[in-house]
Every structure is written in C-alpha cells, then in structure tokens.
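A.B. asks: Predicted structure and sequence below. I'll ask about it afterward.
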Amino acid sequence: MFISFEGTEGVGKTTLIKSLVDYLQQQGKQVVLTREPGGTPLAEQIRQLLLSPQDEAMSENCELLLIFAARAQHIAQVIQPALNAGQWVLSDRFIDASFAYQGGGRGLNVDTIELLRQQFVPVMPHLTFWLDAPVELGMQRAQKRGALDRFEQEKLEFFQKVRTVYQSRAFAEPERFIRLDASQTPAQILEQAIAVLKQNQLLTSN
C-alpha cells in the first residue's frame, strides 16, 4: 500500500503519520516512512535548496523542476523498491502537492505539471489523506514551531489557493482522496484514519 498525506502548513501531517506508522507496525505491517521533497540523501539536499530562504529569488519553474527531480530520485530509490518488496509506504506529501503548491499557489500551468507527472511519476498513491483546516489555524500552529521556511513565509492568499486546489482534487477523486478534519485532536484524526483503512479492507477490524 502506498499512502500519501497532504495539506497546507501546520495541519498535523507529521504527527498523524508517525502515529499511524506505530499502529501499522503493531499490526505486523512492514512500513516505510518518507517525505517530499526528500526521502533520499540526494533528494534531501534538493529539499534544503527548496525550503531555505535565499538571497536569490527562485523562479517558479526552477522550483517545479527541482521538486520533480527530487521526486524522480525518491520514487526510484525508496517508493518503488518498497512497494516491490510488499511493504507499506507512507509519504508526507507527494504529487498532489505539486498541483496544489506550484499549480494553485504559484499559478503555473496545470497541463505542464500533468505532463511531468505522466513522464516521471509511474506510481500513484492508493490512498491520500488530506488533512484540512482553516489556513489561519494552520499558520498559527506553524509559527509556534519556530523559524518559518521559504514556503511557510508565503502570504495567507497563497495558502488559500493551495487549499482550493486540494478541495478540487478531493472532489475529482473521492475514492482516493479522504478528507480529515485537521481542527480535531491528533487522537481523533488518527482514529478516523484507522477507520478509513478498515472500511477499505486494508486492515482487519478487531
């Protein structure tokens, strides 16, 4: 199983993923926990370029291509081998983030992103958990974590556009996209995620 986790800043993706990994391992599953951009040493170096504020402004196209370069490495070195070995892969962000952040937030041509997906992304998540909360709430949480990265420094309008794209993608693919109310407690969100896995017969009900 390949499960991705999406959402704007501060919605609790990392907390949910770690809790879900613990739960799945208790159920006897072999789980690979990873993230985007990143997931391999080389892709993590690209992540640093993308997230670190720079004196030189990064163009939107440069950002998009760097993300897909990291993703290509991530798929080849981590995701595909794990799936081939029958393991579960849980990824903090994947392809939907490109449509939301670069397509929605940056306003890049969606057809260009889709072309890159077709060329360089041979695998799609079986299930995507979208943690959704008001942008203002998420940014309040993100600011409490410490210094903001290059994306987190964007204005609220940017993240509103990102959230709108997530909404449209969830509407277009209701079987893959599962919305979780991220304004709830971490325990409530985890309980809902586990229930979804059981409903989809990915886990046995006790």
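C.D. replies: Great, that's in hand.
A.B. asks: all contacts plus neighbour counts: C-alpha atoms, from now on.
C.D. replies: OK.
A.B. asks: which residues touch the helix or strand residue 4 falls within?
C.D. replies: Using DSSP states H and E, the element containing residue 4 is strand 2-6. By CA atoms under 8 Å, 6 or more residues apart in numbering, the residues outside strand 2-6 that reach it are 13, 17, 83, 88-94, 96-97, 124-131.
A.B. asks: Recalculate using a threshold of 7 Å.
C.D. replies: By CA atoms under 7 Å, 6 or more residues apart in numbering, the list of residues contacting strand 2-6 from outside reads 13, 88-94, 97, 125-131.
A.B. asks: Just name the closest of these to residue 53, please.
C.D. replies: When these are compared for distance to residue 53, the smallest value, 19.5 Å, is given by residue 97; criterion: CA to CA.
A.B. asks: That closest one and residue 87, how far apart?
C.D. replies: Relative to residue 87, residue 97 is positioned 23 Å away (CA to CA, to the nearest Å).
A.B. asks: and these two? which has more neighbours close in?
C.D. replies: Under the criterion of other CA atoms under 10 Å, the comparison of residue 97 against residue 87 puts residue 97 first, with 22 against 17.
A.B. asks: Now do the SS call for the more buried one.
C.D. replies: Counting by DSSP: H, G, I helix; E, B strand; the rest coil, the backbone at residue 97 sits in helix.
A.B. asks: ok, second structure coming up, stack it against the first:
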Amino acid sequence: MKQGLLITFEGVDGGGKSTQLLLAAEYLRSLGYEVVTTREPGGTLLAEQVRSIVLDAALPLTTTTQTLLYLAARSEHVDKLVRPALAAEKIVLCDRFSDSTMVYQGLCHGKTLAELGELRQLNLFATENLVPDLTLVFDGRPEVLVERRNLRGVTDRYEQEGLEFQQRLRAGFLTLAQAEPERIRIVDAEGSMGAVAAKVRVVLDEALQVAKDVE
C-alpha cells in the first residue's frame, strides 16, 4: 500500500471486538503489513487519563460533558498517534472510534440520523476530517452476549446500564451500518472466536484488495 489504512472495531459490549482486533493484527502482520493497535478513548497519555474519567461510573457526567471529553481525547489521539502511523503507511486498528460517539452520545439518546449533524461536525473538527477506511461492527443479540460481559465483570458506566441500553446500542450501530454499507461491515459475533475471526479475515482481505486496486 502507498498509504495507511484506518480500520475501526465497533459494536455492543461483549461482542468480542477487542479480542478480534488482536487476532486481526496478528493476521495482517503475517501478511507482511505494519500494524498499530490502539483504542478509544486512549492511545496517548492524555487520552488514557480522559478514559479513566469518562468510564468511571461514580462520576455523574452529563451526555454533553461525556461527548466533549471523548472528542478532546480523540483529537489528541488522532494528532499524536493515528495520523503519524497512517503517514508511515501503517494499518491502524482502533478499538472504537467516531461511530461509538454517534451511537452512545447520539442515537442512544433518542436522536435520529438526521439529527446527528452537529455531533458529526464536532467529530470532524476533532479529527480534522479523518474518517475510517473500514469499520467492522460486531453484532449479536445482547441477551446472548451478556454472558461474555458477565465473565469479564461489570466495570464501567455503560456496562452498568443494563440489557435495554445494550439493545439500543445494537439498534444504533445497525442504523449506522445501513446508512453507510460501503464503509461499515457487520460481523456476526455470536459464533466461536475462531469462526468470527475467519469472517473478519474475509472482510480484511476484501479491504486490502480494494486498497491495492486504487494505488
């Protein structure tokens, strides 16, 4: 590739996206690509400190406050880590990115796609118009995936919201995927780790071929 790729991993809690990101990184490296793995909020010292704030269930943050904190962390993350890696022709795999903001702070709070305009503009400002080349949404029934979350233990404010909130999350991600089918690909997350990883590899192979075709 003559340029880097930004591939983001999204979906409801318990979908296995973090594990699949690491497996995807191993696969891409086996093909000879340079890969950077990161997460949001996080990726830099400042952004990791913001992460500890926004995910702390003991802190009563409004949706607006959460949004601004996420965007501040994303601005730092993109500037210090993501763009330099892309400029170096690396593939960046990121655990959550802008679509999570659209869902968690937008669609889950009653907004429609048409009402996300202001939030989209704020995100584009924070990222200087950076949009993922590919987004994988790990989808599954929350009542099935909840068992995986329980094995990890409930640790942050969103996982404590309960099943109904997870159902709204799922609906939000599916709404985004329907609106942007070329960028956002849905991966069935209810299978075994190996089965899901095989599906991810198929999607990655397709994306890599497209990237080569446009060189």
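C.D. replies: That came through fine. This one's a predicted model, so the numbers in the text were calculated from it and none came from an experiment.
A.B. asks: Mind checking what helix or strand follows the strand holding residue 4 of structure 1 in sequence?
C.D. replies: Per DSSP H and E, the first helix or strand lying C-terminal to strand 2-6 of structure 1 is helix 13-26.
A.B. asks: Give me the subset of the contacts of strand 2-6 of structure 1 that lies in strands.
C.D. replies: Residues from the contacts of strand 2-6 of structure 1 lying in strands, with DSSP state E as the criterion: 88-92, 127-131.
A.B. asks: rewinding a little: from the contacts of strand 2-6 of structure 1, which would you call buried?
C.D. replies: 13, 88-94, 97, 125, 127-131 (16 or more other CA atoms under 10 Å).
A.B. asks: From residue 61 of structure 2, how far out is the most centrally placed residue in structure 2?
C.D. replies: Among the residues of structure 2, the smallest C-alpha distance to the mean C-alpha position (CA atoms, centre = their mean) belongs to residue 96, namely 2.1 Å. In this structure, residue 96 of structure 2 and residue 61 of structure 2 are separated by 20 Å, where distance is defined by CA to CA.
A.B. asks: neighbours around the aligned residue in structure 1 for residue 189 of structure 2, how many?
C.D. replies: When structure 1 is aligned by TM-score structural alignment, the residue opposite residue 189 of structure 2 is residue 182. Counted with other CA under 10 Å, the neighbours of residue 182 of structure 1 add up to 22.
A.B. asks: ok, residue 182 of structure 1 - contacts?
C.D. replies: 11-12, 131-133, 189 are the contacts of residue 182 of structure 1 under CA under 7 Å, 6+ apart.
A.B. asks: follow-up on the earlier one: what's the spacing between the counterpart of the residue nearest to the centre of structure 2 in structure 1 and residue 199 of structure 1?
C.D. replies: Under the alignment (TM-score structural alignment), residue 96 of structure 2 pairs with residue 93 in structure 1. Here the criterion is CA to CA. By it, residue 93 of structure 1 lies 23 Å from residue 199 of structure 1.
A.B. asks: next one: residue 49 of structure 1
C.D. replies: Taking CA to CA as the criterion, residue 49 of structure 1 is separated from residue 199 of structure 1 by 40 Å.
A.B. asks: Out of those two, name the residue with the larger neighbour count.
C.D. replies: Taking neighbours as other CA under 10 Å, residue 49 of structure 1 and residue 199 compare with residue 49 leading, 15 against 12.
A.B. asks: Just give me the neighbour total for residue 168 of structure 1.
C.D. replies: Counted with other CA under 10 Å, residue 168 of structure 1 comes out at 11.
A.B. asks: List the contacts of it.
C.D. replies: Contacts here follow CA under 7 Å, 6+ apart; on that basis residue 168 of structure 1 touches nothing.
A.B. asks: what about it, distance to residue 130 of structure 1?
C.D. replies: From residue 168 of structure 1 over to residue 130 of structure 1 (counting by CA to CA), the distance is 12 Å.
A.B. asks: Ok, residue 112 of structure 1 next?
C.D. replies: In this structure, residue 112 of structure 1 and residue 130 of structure 1 are 23 Å apart, going by CA to CA.
A.B. asks: Residue 193 of structure 1 now?
C.D. replies: The separation that residue 193 of structure 1 has from residue 130 of structure 1, given CA to CA, amounts to 10 Å.
A.B. asks: Tell me who's in contact with residue 93 of structure 1.
C.D. replies: With contact taken as CA under 7 Å, 6+ apart, residue 93 of structure 1 is in contact with 4-6, 35-36.
A.B. asks: can you tell me how far the aligned residue in structure 1 for residue 178 of structure 2 sits from residue 100 of structure 1?
C.D. replies: By TM-score structural alignment, residue 178 of structure 2 lines up with residue 171 in structure 1. Here the criterion is CA to CA. By it, residue 171 of structure 1 lies 14 Å from residue 100 of structure 1.
A.B. asks: So for these two, which sits in the more crowded spot?
C.D. replies: More crowded of residue 171 of structure 1 and residue 100, by other CA under 10 Å: residue 100, with 27 against 14.
A.B. asks: shouldn't the more buried one be in contact with residue 166?
C.D. replies: Yes - proximity of residue 100 of structure 1 to residue 166 meets the contact threshold set by CA atoms under 7 Å, at 6.1 Å.
A.B. asks: residue ranges of the helices in structure 1, please?
C.D. replies: Listed in chain order, the helices of structure 1 (DSSP state H) span residues 13-26, 41-51, 60-74, 80-84, 95-97, 110-120, 135-144, 156-172, 186-199.
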